[in-house]
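> Got a sequence here, can you build the structure:
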Amino acid sequence: MRRRTLLSTGSGADSAPAPTDPDTSSTRHDRKQSMFSSLKIRNYRLFATGQVVSNTGTWMQRIAQDWLVLSLTGSASAVGITIALQFLPMLLFGLYGGVLADRLPKRQLLLATQAAMGLTGLALAVLTLSGHVQVWHVYLTAFLLGLVTVVDNPARQSFVAEMVGPDQLRNAVSLNSANFQSARLVGPAVAGVLITAVGSGYAFLLNGLSFVAPIAGLLMMRASELHRVERAPRGKGQLREGLRYVAGRPELIWPIVLVGFIGTFGFNFPIWLSAFVDDVFHGDAGTYGLLNTLMAAGSLAGALLAARRGTSRLRLLVGAAVLFGVLEIVTAFAPAFWIFAVMMVPIGMFGLTVNVTANSSVQMATDPLMRGRVMSLFMMVFTGGTPLGAPLVGWVTDTYGARVGFAAGGAVAAVAAAGVGVMLARVGGLRLSVGWNRGHPQVRFVARERLTTAA
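Below you'll find the model as predicted:
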C-alpha cells in the first residue's frame, strides 16, 4: 500500500514513472551493487575525476574566503553576510535555473558554468595577490558565484541520471557526495597551510585553475553512451507546473521542507567554527582547517555508507536529522577543544546522511522530465535558505556567543526533523510504537491497524 511505503521504503516512487520505480526486484538489485559500481561507467568516471579536482579547489576557496573576511572585518556577522550573498541568487532565481536545466543540453550547460566558476576564482586571486582586495570585492565575487550556481547545481544534479541511468542513480548520488567530502578532507588542510605560509590569494588561484579538470572531463565524454532523456519544450507556466508537481507528492514535499530547515539553521558551520576558533579556542587558520577536515572525514564515511546502502528510506532521513541536531547541541557545550574537534566527525556523518538520503529519495521519486525543476527546488530550499539563516545565526553568535549560536541551530534542526517525522507518519498511516524486545527498549513506526489489532 502506498500509505505504508512513505516511511518504510522512503522513495514514494509509486507516483513516479516506471523507469524510476524502486520495486522489490530493483531494490534487491541495488543491494547487490558494490560501493563503487557506478564508477565502472566511463562517462561518470571522467565526471567524478574532474569534480574531485575542482571540489578540492572549491573547499580551498571557501576556507580562504571565510578567513579573509574575518581578517578584514573581525566579525562573524560579516562571514554570515558573505555566505548569504553567495546563496542569495539560489533563493531568488533557483527555479529558473531548473527550467534551463530541463530545457537545454546539460553537458554544454555545464561546460559554460564550470568555466564561469573558474573565472570568479581567478578574479579574486588577482585582487588578493595584488594587495587591493577589500571586503566588498569578496561580497561581489560570492554573489557572482552564486548566480552561476543557480544554473550549475540543477544541471549537475540531473546530469548524473543521464550518465549512469536509473539503476545506478542512488549509488552515483552517494559517490558524488563522497567525492565532495573527499575533496573537503584535502582542501581545508591545504588552504590552512597556504593561508599561514603565503596568504589567501594562492588558494583562490589554485581554485580557479582547478576547473580545467571538469571541463576536460566533460569534453572527453562519449555522447553516444549518455542515457537519452527527453528535454522539456519551451512553454509558459513551467515554474508553476514544477511547484504543483512537488506539492501533490508528500514523498517529495516533506524531505524538501526538512532539508530547508536544516540548510537554513543547521549548516552554518563557517560562522560557528570561525567563531569558536577565534573567540573560544583562540586558534588560527590551521585550527579552522583542522575542524573542517575532521567534519569532512565524518561526511566521507557517511557518503560511503550511503553508497553501499541499497535504499533511501525516509525514516533514516528523519532519524539522522534528529541525531544531527542533538549532536550540534551537545557539541556546542564541549568543555575542551579536543572533545569539540572529535565531535565534528559524527556531526559530519549524520549531516551528510541527511543530505544524500534526501537527495537520492527525491531524485528516484521524480519524473525525468521534471527532475531539473524538482532538484532546483531542492537546492533552492537547501542552500537558498542560507541568506535568511546566515545573518540571523551570525547575529546570534556575535551577540550571545558561539556556544549559544551553535546550540540554537541544532535545536531548530532537531525540532524540524521531529515535526517532519510526525507528518510523514500521519501521511503513511503509521504510529510510533515504544516497547521492549528481548530486554531492550525498541522505538519504531508501525501501521495503525497493527496497533489496533494488538489492542
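
> from here on, contacts and neighbour counts on C-alpha atoms
Noted.

> what about K40, how many neighbours?
10 (other CA atoms under 10 Å).

> same question, the one 5 residues further on
The criterion is other CA under 10 Å. On that basis, R45 has 17 neighbouring residues.

> What are the buried residues along stretch 231-242?
R231, A232, Q238, L239, G242 (16 or more other CA atoms under 10 Å).

> how much space between R231 and E162?
For R231, the distance to E162 under the criterion CA to CA, to the nearest Å works out to 12 Å.

> same check, this time on S71
Applying CA to CA, one obtains 43 Å for the distance of S71 from E162.

> Excluding chain neighbours, give the residue nearest to Q168 in space.
S38 (5.8 Å; CA to CA, 6 or more residues apart in numbering).

> Give me the more crowded residue out of S71 and E162.
Regarding S71 and E162, a neighbour count based on other CA under 10 Å identifies E162 as having more, with 20 against 11.

> That one sits in which helix or strand?
Of the helices and strands defined by DSSP states H and E, E162 is found in helix 135-164.

> what do you get for I83?
helix 76-103.

> What residues sit buried inside that helix?
76-91, 93-103.

> hang on, isn't Q181 packed against S299?
Yes: checked against CA atoms under 8 Å, the pair Q181 and S299 is within contact range at 6.0 Å.

> please give me the structure for this one as well, since I'd like to look at both together:
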Amino acid sequence: MSASLSDLIPNPLKQINFSLYFWGQGISLIGSWIQSAALSWLVYKITLSTSALGLLTFSAQVPMAIFTLFGGNVADTFQKKSILYVTQTAFTFVALLMFFATIENASFWYFIALTSISGFIAAFDMPTRQAFVVELVDDKRDLPQAIALNSGMFNAARVIGPTIAGFLVAFFGEAICFLINAISFLAVLTSLFFIKTKKGENLTSEVKADFKAAYNFTVSNKEILISICLLSMGGFLGISYMVLLPAIAKLILHTGVQGYGLLMGSSGIGSLVAALFLGTRKDTSNLINVIKRFSLLLSISLIGIAIFQNFISCSIFLFLAGFSLISLAITTNTLIQVKTPNNIRGKMMSIYSLSFIGLSPFGALLIGFLSNSIGIEPTLIICGSILFLADILVMKV
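Model prediction:
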C-alpha cells in the first residue's frame, strides 16, 4: 500500500530541493494573491474608475516589460538562489509599505508608485524563478511535471488567496491583507535557506552568450516563435477579464467584495485544474497544436463573460478563461524549456516573461480607458473577437 501511495506523489515532489521550494513558494504566493485582490478592490473603492484599474496593472507591468530582459541576463550570470533572496526580501518591504499606506489613507498615486516598485523587482524575480526550477530537478525527464506543478502551486494560491481576501476585506479591511503578505514571504525565504545547490552550477562556460543568440534561437524555431506570438496576444487582450473583474463584480453582477473574491476564485480554479491536468502530461510532442487550441478557447471565454451576465454563467466562463490562459502559458513554458540550451535558459525565460507581460500593461491601459468610453461588455467582446481572428489565422500556419 505504501508503494502505491508513493506512486501517487509526483516525482519532482520526492526531491527535497524542489519540495522545499514548492511549499515555501506556495505559502508566499497565497499571501501575494491576498494582496493583489485587496489592492484591486481598494483602488476601485478609492477611484470608482476602470481606468484606474487599467493604470494599476500598467504601473505593475511596465517596469517588468522594460527590465525583464536585463533580469534574464542577471539570472544567467549570478547565483539564482542569491537573486531570489534579494527579490523576496524586497517584496516583503513593499508589502509593509502598502500596509502602512492603507492605515494612513494614502492617495491612489502612492499605491501606483509602490506597484511600480514591485514590477521592477518582479523583472528580476520572475525569470530567475522560472529558470531556478530546472536546477531543483535531478532527472530532467521530470521537468514538464515540475513546470506544471510550479504553475499548479501558483494557481492554487490564486484560488485560495482572493477567496481569503474577500472575507478579510469584508471583516477587517484591506490593510490586514498587506500585512499577511509581508509575513508570508518568510516561508519562501526559509525554504531558500535549506535548499542546497552546487555553487556555480548555473554558470557555464557559455554564459556570455548575448541576447542576440536567444533572439536568433527564437526566430529560427517556428514552434517557439508561434507560441510566443500567441502568448503575447493573450497577454495583451486575454488579461482584459482580470483587469475589469472588480467592475464586473460591482456594476454588472451587483455583488460585493465576497462575490468578487469568489469570481477571482473561479478563474483561479480553472487555472489550477489546467496545471493539474498538464501535470499528468509527460508527452512533449505536438505542443504547438495544444497551444493553438488553448488560445482559441480563451477568445471564446472572453466573449462568453460579456454575453452571459449572471453570477453562475460568469463564474463558468471565468473558469474557462483561467483554464485556457494558464494552459497557454504553461504549455508555452514547457515547449521553451524543453527546446532551450542551458546557456541561454535565463534569457529565454525573460523572453517568455516579456511575451506574456510586455504588451499586457498597454493592453490593461487600453482596456481600462476603452471600457470607460464604450462599456465593459463591448470591450470584452472586442478583445475576444480580435483574439479569435488571430487564432484562426495562426491555425492555418
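
> still on that earlier bit, matching residues in the second structure for the helix holding I83 of the first structure?
The counterpart of helix 76-103 of the first structure in the second structure, using TM-score structural alignment, spans residues 50-77.

> just the strands in the first structure please.
For the first structure, the strands identified by DSSP state E occupy 430-437, 440-447, in order along the chain.

> With mean neighbour count as extra columns, can I get those in JSON lines?
JSON lines is the format used below for these (neighbours: other CA atoms under 10 Å):
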{"stretch": "strand 430-437", "mean neighbour count": "14"}
{"stretch": "strand 440-447", "mean neighbour count": "13"}
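
> Quick one: closest of those strands to A189 of the first structure.
Closest to A189 of the first structure of these, according to CA to CA: strand 440-447, at 40.4 Å.

> what about that closest one, distance to the chain center?
30 Å (CA atoms, centre = their mean, to the nearest Å).

> Now do that strand: which range of the second structure does it align onto?
Following TM-score structural alignment, strand 440-447 of the first structure has no partner segment in the second structure.

> quick revisit: against the second structure, where does the helix holding E162 of the first structure fall?
For helix 135-164 of the first structure, the matching stretch in the second structure spans residues 108-137, with TM-score structural alignment as the criterion.

> Tell me which residues of that stretch come out buried.
Within stretch 108-137 of the second structure, the residues that qualify as buried by neighbour count (16+ other CA under 10 Å) are 108, 111-112, 114-137.

> do the same with stretch 360-373 of the second structure
Within stretch 360-373 of the second structure, the residues scored as buried using 16+ other CA under 10 Å are S360, P361, F362, G363, A364, L365, L366, I367, G368, F369, L370, S371.

> Reformat the residues you listed as TSV; add distance to I30 of the second structure.
Converted to TSV, these look like this (distance: CA to CA, whole Å):
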residue	distance to I30 of the second structure
S360	23
P361	23
F362	27
G363	26
A364	23
L365	26
L366	29
I367	27
G368	26
F369	30
L370	31
S371	30
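
> Out of those, list just those in helices.
S360, P361, F362, G363, A364, L365, L366, I367, G368, F369, L370, S371 (DSSP state H).

> Give the aligned equivalent of the first one in the first structure.
With TM-score structural alignment defining the correspondence, S360 of the second structure maps onto T386 in the first structure.

> All good on my end, thank you.
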